[in-house]
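Student: sequence unknown, structure follows:
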């Protein structure tokens, strides 16, 4: 179970990072290619050989005057992109959600999977000092500080940081509280960046990422410059500037007007309007967000598995993707993580079956009709549209859906414990993380209220199983159970859309939002 970088050759509001169901903390990040420099690009025969030089300006929705460059406080997409430019993590996720080495050169567990040895690669900080084990332990202990509210804290919960130690300058021994076969996911966790030992302020941050800090005005811009000593090779760009444009219209107009060369987060309608104009390049980051409905399994009517199955069969997934996402996505199969490591692709795609749905509802005592309130909100693209579409679909099965539009600012907290049926979405994360944070009895964001001790035991068995084939089989058992009777009605997976100037090259296509190659500007160049 030894992993080294040589295995991977080179090659809460709408603006909140797409890390979890709403604003909840979660692990995240991902990429298409390997640790030593994934180089998936937007393709095209005119890309040619990368050219060095030039400045790229990237427009993101920002966080206002309270923005910080503290990488452990990343919350918005802009925060995550800036942190990636300035800092690095021990690992990051590939597009299949498997952990790929970054600052970690290798990792290896003991036989019982409760002690992991991580060897660091030779890497330097922007001031020339080497990245060391002391930096790693300082960073993780800072994140795990109970007096702070860092998003990665939950991901590091399995580590006994008091017992963990530096064997030497480039070797860290992590001792865990329990067997954890998927420990590399912790190293890749969203926000788990490594900072210099002792660092607590970030006014002029010294990072180890591909770009060095030049200047920063919160709520306006961050200017960075190429770091020639970056361990994964110096960026092609001379300079990279992050600018703030909160409204989508402002971002696309800045791109069209030549004020920026990269516009993050466009809706499908905008993308279609400009895709064939020749003025910009549209890049679709496939499979970036799960879209679905949460059925709360601990209360009527969804405490009856027959009702849950009926709702699975009511959904016309293609109509939901086409209507709520304007076709910018693919249909789901009531499981999280399509295309990710451990995804149970062998489970047949569920199809709409109104006759069977009506039969199940009759068996559950709802032959005379059923009325359910569906909570939704404009908090995310397509939520209100999906609710209205599903309302019409349910009516064909004799179910009355009452759509309730809630407050976007409080939607996620309101629907975590309240109500019976609600729109939901989730960004990229490993299937293991999705299960541990949302589907165990003590999971912190268990919106479906799925609580089954035998299911919890399957998860524990998986984490104590060193053999990957056996572990994969356990994950499939869990997913078959969820597909049959779980509380997530996953109807689709949405694309994430960015746009660039026509002379920008090297933007990864196969990198869902918040993954290694997403917003990876060290591999971008100007043609």
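Tutor: Received it, and whenever you're ready, just let me know what you need. None of these values were measured; they are calculated from a predicted model. Numbering: from 1, shown residues only.

Student: contacts and neighbour counts: CA atoms only from here.
Tutor: Fine.

Student: the closest residue to residue 317 other than its chain neighbours: what's it in contact with?
Tutor: Once flanking residues are discounted, residue 317 sits nearest to residue 491: 5.1 Å by C-alpha to C-alpha, 6 or more residues apart in numbering. Residues in contact with residue 491 (C-alpha atoms under 8 Å, 6 or more residues apart in numbering) are 291-293, 315, 317, 320-321, 331-334.

Student: what about the strands in the stretch 401-527 of the chain?
Tutor: 421-426, 488-501, 504-505, 525-526 (DSSP state E, counting those that start in this stretch).

Student: buried residues in stretch 150-169, which are they?
Tutor: Along stretch 150-169, these residues count as buried under the neighbour rule (16 or more other C-alpha atoms under 10 Å): 150-156, 158-161, 164-166.

Student: in the residues you listed, find the pair that's most separated.
Tutor: Farthest apart among these by C-alpha to C-alpha are 151 and 166. That separation is 24.4 Å.

Student: so residue 255 touches residue 502, yeah?
Tutor: No: the criterion here is C-alpha atoms under 8 Å, and residue 255 misses it with residue 502 at 10.1 Å.

Student: more crowded one of those two?
Tutor: More crowded of residue 255 and residue 502, by other C-alpha atoms under 10 Å: residue 255, with 22 against 15.

Student: isn't there a strand covering that one?
Tutor: No: applying DSSP: H, G, I helix; E, B strand; the rest coil, one finds residue 255 to be helix, outside a strand.

Student: in the stretch 1-150 of the chain, which spans are strands?
Tutor: Remark: strands assigned in the stretch 1-150 of the chain by DSSP E, counting those that start in this stretch are 3-4, 55-60, 88-89, 91-93, 99-101, 104-109, 115-120.

Student: just say which of these is most tucked in.
Tutor: Across the strands of the stretch 1-150 of the chain, averaging neighbours per residue (mean count of other C-alpha atoms under 10 Å) puts strand 91-93 on top, at a mean of 31.

Student: ok so, going back, can you list the buried residues of stretch 150-169 in TSV and add secondary structure and distance to residue 62?
Tutor: Shown next, in TSV, are those (DSSP: H, G, I helix; E, B strand; the rest coil; distance: C-alpha to C-alpha, whole Å):
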residue	secondary structure	distance to residue 62
150	coil	19
151	helix	18
152	helix	20
153	helix	23
154	helix	25
155	helix	25
156	helix	27
158	coil	32
159	strand	33
160	coil	35
161	coil	33
164	coil	37
165	strand	38
166	strand	37
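
Student: want to compare, so here's the second one:
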């Protein structure tokens, strides 16, 4: 059941609300330190308590409305998709056992594996079609709508209970990526109330209080094998210091999204296990291209040129990361690595700003991600070197992401991993649900549609390169770096894999066990 966001969160002092989570802090750490490192044979039982950054009253367990990492982790615990993304951003079958295209890539036949919902009913083709139709509802703003946009859902049909025939609006060689889209979870036909949700994931729902706690229990009939844990609890703490202190204090066993500074401070600490996925977290600033002053391409170019990426990586990430080149997806398939790395050029930036007549900007930020406020402060100083007055606007962490989607001029931004095509479809098309840079160009949309309709791999790469070159030249994303994605656990926790956020092996609590 849901409740208003009145329960306290983990604070800087890690004062836990009365959700049954409090334990003896020192004894938990001492026990972890004293556990036998060789005793890693998988065991069954126990409750894992994980802490994530939260979103207050905006938190949700509607799997089609997921936005925050905490939302995604909750959805992943209870629901399944037809496919998910591997670390290389290639689609991996999940509820789908296989997918087969016709000769012209416009009709794809998806075979479902035998799986069961938490209420004992089978997962059917009708559930898949209902779920996708709900996501595609034109009156809603579900984030996955853009991923499913290539599908003609009126023409698609269930061949039988375990076979779906998807008819596409145009040829699409990368159709499996649609099935793995962020938030494309399968729910039982007719589901629209998620106060007590029913899914087909590894855990079944127990309780949820937005801004406080979430509890699920092992689902023994999970198609991929019952989880080893009896119970999973997710609590929230916006401040990173609260998350690491909760771990060190033994109040949780898993802490999500830690900074490189925290990781460096805890290297060699036997009370903590660090799990790091190199370069998988994009960091930058999102400029609104539809309003002053960033509707002027010269101002965006100036920001690109003012950014000292090396300083940001060294200061914010303690050197644990790679510099960015104002493009998403470093190291992923189709990334335009041949576009020359942008270098800082203070004088060229000054000239562009003088031509544009810009004297001040307002930079939005909040403590919603590791290093957000620090990066904003450093970048503000870099911009001030050009004679620009920069006001830093500290927004409410609970409402930050919903506010900066439509408000402000420029905002601190980050992204987990996804295919480059998904980044474009979700964030850069006219109808994209999370178009934070307000990038609206009909010719760009047409170029992306041409890309998606192209089966020839060489031509596809040419189009990917053209799209990325345009974004590099005049887009609204200033991507200064790619950080290692870092989580930490107590030594008593095993089975946490190194994986970029939002991929198959991220937040795979069904594969975790405890001493």
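Tutor: In hand now; what should we look at? Since this is a predicted model, take the numbers as computed values, not measurements.

Student: got the angle between the longest strand along the second structure and strand 477-489?
Tutor: Using DSSP state E, we find that the single longest strand of the second structure is strand 273-287. Interaxial angle of strand 273-287 of the second structure relative to strand 477-489 (axes from the mean of the first three to the mean of the last three C-alpha atoms, to 10 degrees): 160 degrees.

Student: so how far does the following helix or strand past strand 273-287 of the second structure sit from its counterpart in the first structure?
Tutor: As assigned by DSSP states H and E, the chain's next helix or strand after strand 273-287 of the second structure is helix 297-306. Compared with the first structure after the fit, helix 297-306 of the second structure shows a mean deviation of 3.5 Å (mean C-alpha distance after the TM-score superposition for the first structure).

Student: shared neighbours of residue 255 and residue 502 of the first structure, anything?
Tutor: Residues touching both residue 255 of the first structure and residue 502 by C-alpha under 8 Å, 6+ apart: residue 280.

Student: what do we get in the first structure for residue 456 of the second structure?
Tutor: In the first structure, the residue paired with residue 456 of the second structure according to TM-score structural alignment is residue 467.

Student: okay, angle between the longest strand of the second structure and strand 410-415 too, please.
Tutor: 140 degrees.

Student: how big is the offset of strand 273-287 of the second structure relative to the first structure?
Tutor: Mean for strand 273-287 of the second structure is 2.6 Å (mean C-alpha distance after the TM-score superposition for the first structure).

Student: buried residues in that strand, which are they?
Tutor: 273-287.

Student: just how off-centre is it within its chain?
Tutor: When C-alpha coordinates are averaged (C-alpha atoms, centre = their mean, to the nearest Å), strand 273-287 of the second structure and its chain have centres 11 Å apart.

Student: which strands and helices lie in contact with it?
Tutor: Under the contact definition 3 or more C-alpha pairs under 8 Å, 6 or more residues apart in numbering; DSSP states H and E, strand 273-287 of the second structure sits against strand 321-323, strand 410-415, strand 477-489.

Student: determine which of the ones you listed approaches residue 202 of the second structure most closely.
Tutor: strand 477-489 (20.7 Å).

Student: which residue numbers in the first structure go with that closest one?
Tutor: By TM-score structural alignment, strand 477-489 of the second structure lines up with residues 488-500 in the first structure.

Student: still on that earlier bit, out of the contacts of residue 491 of the first structure, which are buried?
Tutor: 291-293, 315, 317, 320-321, 331-334.

Student: of the residues you listed, closest to residue 273 of the first structure?
Tutor: residue 321 (18.7 Å).

Student: that closest one -> the second structure?
Tutor: With TM-score structural alignment as the criterion, the equivalent of residue 321 of the first structure in the second structure is residue 313.

Student: measure the corresponding residue of the first structure for residue 223 of the second structure to residue 387 of the first structure for me?
Tutor: Using TM-score structural alignment, the partner of residue 223 of the second structure in the first structure is residue 231. Going from residue 231 of the first structure to residue 387 of the first structure by C-alpha to C-alpha, to the nearest Å gives 48 Å.

Student: these two: which has the busier surroundings?
Tutor: Between residue 231 of the first structure and residue 387, counting by other C-alpha under 10 Å, residue 387 is the more crowded of the two (26 against 19).

Student: spit out the contact partners of that one.
Tutor: So residue 387 of the first structure contacts 374, 376, 403, 423 (C-alpha under 8 Å, 6+ apart).

Student: ok so residue 163 of the first structure is a strand residue?
Tutor: No: read with three-state DSSP, residue 163 of the first structure is coil and lies in no strand.

Student: excluding chain neighbours, what is closest to it?
Tutor: Closest residue to residue 163 of the first structure apart from its sequence neighbours, by C-alpha to C-alpha, 6+ apart: residue 175 at 6.1 Å.
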